[in-house]
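Colleague: the amino acid sequence is not available; the structure is as follows:
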């Protein structure tokens, strides 16, 4: 039986101005995500890496949005366990933006923070997430113009993230998967420096997801990004049989900090 799957590629680069990569990412035929450790807090690289590893441990089968929300909440509890064991980690947190295939062939988009998801469909690029950020709140209230957002001095202050607290929130939304869709998931090291027109050009003209992810990261570095840079590109395709047992591939902090085998569920 044919099933929805993702053909994926990813690149994560520490950048030219950072000593540590606090971005983490994973890719698999059943899902992909970017997580970005919150700046100004301790151990952002641990937060992003630990969240992703806990989230995708074992066989990954998601029934619906509520089921995925539970998995994310359980992964968030793992961050709290880290802070309870080590008081110096209190305050660590991470963003999360990802797409996940359900066992019925649907697609779910999960998001908190200011990492973003874009959808390229039939040549048109749309932003599918709303930043949980101070600057986005200013935009929503009409206090600044859209042109000023990218250079605002407080653009990196976020208003929602995952840090192990019971009241941490994440949006999980259903999206219709169409064959030929291309998703871009990326950290703000990309979006603070590249306009949508540049993203569209790379995504539309680069055939493979891996090459497209590399192209996005290369452009962000050339544009002078001062942050870590991570891009994940996912093409919606079909396959025969289940891919739920396919093992994920990790990037950035998730590859650097956790090399041990994931425990099977």
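Modeller: Received it, and whenever you're ready, just let me know what you need. The shown structure was predicted, so the numbers you read here are calculated from the model rather than taken from an experiment. Numbers count the residues shown, from 1 in each chain.
Colleague: CA atoms for contacts and neighbours, from now on please.
Modeller: OK.
Colleague: from residue 111, how far off is residue 155?
Modeller: 18 Å (CA to CA, to the nearest Å).
Colleague: those two: which has the busier surroundings?
Modeller: residue 111 (28 against 17; other CA atoms under 10 Å).
Colleague: so that one touches residue 100, yeah?
Modeller: No: with contact defined as CA atoms under 8 Å, residue 111 does not reach residue 100; the gap is 11.5 Å.
Colleague: so who does the closest residue to residue 172 other than its chain neighbours touch?
Modeller: The spatial neighbour of residue 172 that comes closest, neighbours along the chain excluded (CA to CA, 6 or more residues apart in numbering), is residue 110 at 4.4 Å. Residues counted as contacts of residue 110 (CA atoms under 8 Å, 6 or more residues apart in numbering) are 96-99, 170-173.
Colleague: next up, a second structure to put side by side with the first:
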């Protein structure tokens, strides 16, 4: 029986941001979170445009090269918005997503500082590397990982999608296993909640919806000053019919009348 994803997401603008610049989607074939880059114009538009284009160009089966093409096409949508309205120059978004691939594999795409974690057989591990100024300091041994969590420049990212031909995305191939639980999140969670607490909630939740809800609630309780979005994907092998992709955050406000998921 082929594998599919049982997915759920929760997105909250938080108490300190007037607009939710996070966007996400959840479907049986894939899921993703995108975080509009703070400090730039219209991060909510950038994240929503990227997410909607990816869903609208969904293919039944995709390999790593095909996924990179789809992400590049979605990135062109960001550039098109800027070309139509130069005031949007500089808008950009992070992106982290998982997609079931053509060869019974799972593809993990990533750029920026949104993250992906995998819970497998009781082991919880981060599967992405932050593209950030602070991560570069950690890699060079200048600061410790513990110091990075509280560094005043931890939100400066070194890679994102901004409609440029030079934008870089990594795609890694994983062998999915029934019972895996993937967690995708914006930094509104990980900048305020220790990974050990995220692990405890994710491992203890009965289903993806309760896992995502509990993680977002903990970030809000911790006083997150950012938008916070959590997407949880369980790898299952049941024969429940696939449903439509569901959008969250800014993607639930922008472009919903235009998207086709067939």
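Modeller: Right, received. Where do you want to start? Predicted, not measured: the structure shown is a model, and the values here were computed from it.
Colleague: secondary structure element holding the residue nearest to residue 172 of structure 1?
Modeller: Applying DSSP states H and E as the criterion places residue 110 of structure 1 in strand 107-112.
Colleague: that strand corresponds to what range in structure 2?
Modeller: Alignment of strand 107-112 of structure 1 against structure 2: residues 106-111, by TM-score structural alignment.
Colleague: just the helices in the stretch 1-150 of structure 1 please.
Modeller: 44-55, 65-85, 134-140, 146-149 (DSSP state H, counting those that start in this stretch).
Colleague: out of those, which one sits most buried?
Modeller: helix 44-55 (a mean of 26; mean count of other CA atoms under 10 Å).
Colleague: so what does that one touch, helix or strand wise?
Modeller: The helices and strands touching helix 44-55 of structure 1, judged by 3 or more CA pairs under 8 Å, 6 or more residues apart in numbering; DSSP states H and E, are strand 23-28, strand 31-36, helix 65-85, helix 253-257.
Colleague: separation between the spatially most central residue of structure 2 and residue 254 of structure 2?
Modeller: Closest to where the C-alpha atoms of structure 2 average out (CA atoms, centre = their mean) is residue 33, at 2.4 Å. Applying CA to CA, the value for residue 33 of structure 2 to residue 254 of structure 2 is 15 Å.
Colleague: contacting residues for the closest residue to residue 4 of structure 1 other than its chain neighbours?
Modeller: Excluding its sequence neighbours, the residue lying closest to residue 4 of structure 1 (CA to CA, 6+ apart) is residue 238, at 4.6 Å. Shown in contact with residue 238 of structure 1 (CA under 8 Å, 6+ apart): 2-6, 179.
Colleague: tell me which of those persist in structure 2.
Modeller: Using both residues aligned by TM-score structural alignment, their matches' CA atoms under 8 Å, structure 2 keeps these contacts from the contacts of residue 238 of structure 1: 2-5, 179.
Colleague: closest to residue 87 of structure 1 among those?
Modeller: Of all those, residue 87 of structure 1 sits closest to residue 5, with 40.8 Å by CA to CA.
Colleague: I figured the closest one was touching residue 240, is that so?
Modeller: No: using CA under 8 Å, residue 5 of structure 1 is not in contact with residue 240; the gap is 9.3 Å.
Colleague: sorry, back to before: mean deviation (superposed) between the match of strand 107-112 of structure 1 and structure 1, please.
Modeller: Comparison of stretch 106-111 of structure 2 with structure 1 after fitting gives an average deviation of 0.2 Å (mean CA distance after the TM-score superposition for structure 1).
Colleague: mind checking how far that stretch is from the chain centre?
Modeller: 9 Å (CA atoms, centre = their mean, to the nearest Å).
Colleague: the residue nearest to residue 4 of structure 1 in helix, strand or coil?
Modeller: The three-state assignment at residue 238 of structure 1 reads strand, by DSSP: H, G, I helix; E, B strand; the rest coil.
Colleague: cool, residue 177 of structure 1 as well?
Modeller: coil.
Colleague: how about it: what's its closest non-neighbour residue?
Modeller: Spatial nearest neighbour of residue 177 of structure 1, chain neighbours left out: residue 107 (5.9 Å); criterion: CA to CA, 6+ apart.
Colleague: what does residue 164 of structure 2 give?
Modeller: residue 79 (6.9 Å).
Colleague: hmm, the one you found is touching residue 161, no?
Modeller: No: if you go by CA under 8 Å, residue 79 of structure 2 and residue 161 don't touch, sitting 9.6 Å apart.
Colleague: picking up where we left off before, the residue lying closest to the residue nearest to the centre of structure 2 once chain neighbours are set aside: what's it in contact with?
Modeller: Closest residue in space to residue 33 of structure 2, ignoring its immediate chain neighbours: residue 24 at 4.3 Å, by CA to CA, 6+ apart. With contacts taken as CA under 8 Å, 6+ apart, residue 24 of structure 2 has the following neighbours: 9, 11, 31-34, 48, 51, 229, 231, 247-251.
Colleague: ok, 7 Å please
Modeller: Neighbour list for residue 24 of structure 2: 32-34, 51, 247-249, 251 [criterion: CA atoms under 7 Å, 6 or more residues apart in numbering].
Colleague: ok, these in structure 1: which stay?
Modeller: Mapped onto structure 1 and checked by both residues aligned by TM-score structural alignment, their matches' CA atoms under 7 Å, the contacts of residue 24 of structure 2 keep the contacts 32-34, 247-249, 251.
Colleague: follow-up on the earlier one: now distance to residue 220 of structure 1 too, for the helices of the stretch 1-150 of structure 1, in a markdown table please.
Modeller: Shown next, in a markdown table, are the helices of the stretch 1-150 of structure 1 (distance: least, CA to CA, whole Å):
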| stretch | distance to residue 220 of structure 1 |
| --- | --- |
| helix 44-55 | 20 |
| helix 65-85 | 29 |
| helix 134-140 | 21 |
| helix 146-149 | 17 |
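Colleague: of those, which is nearest residue 186 of structure 1?
Modeller: When the helices of the stretch 1-150 of structure 1 are compared (using CA to CA), the closest one is helix 44-55, at 13.5 Å.
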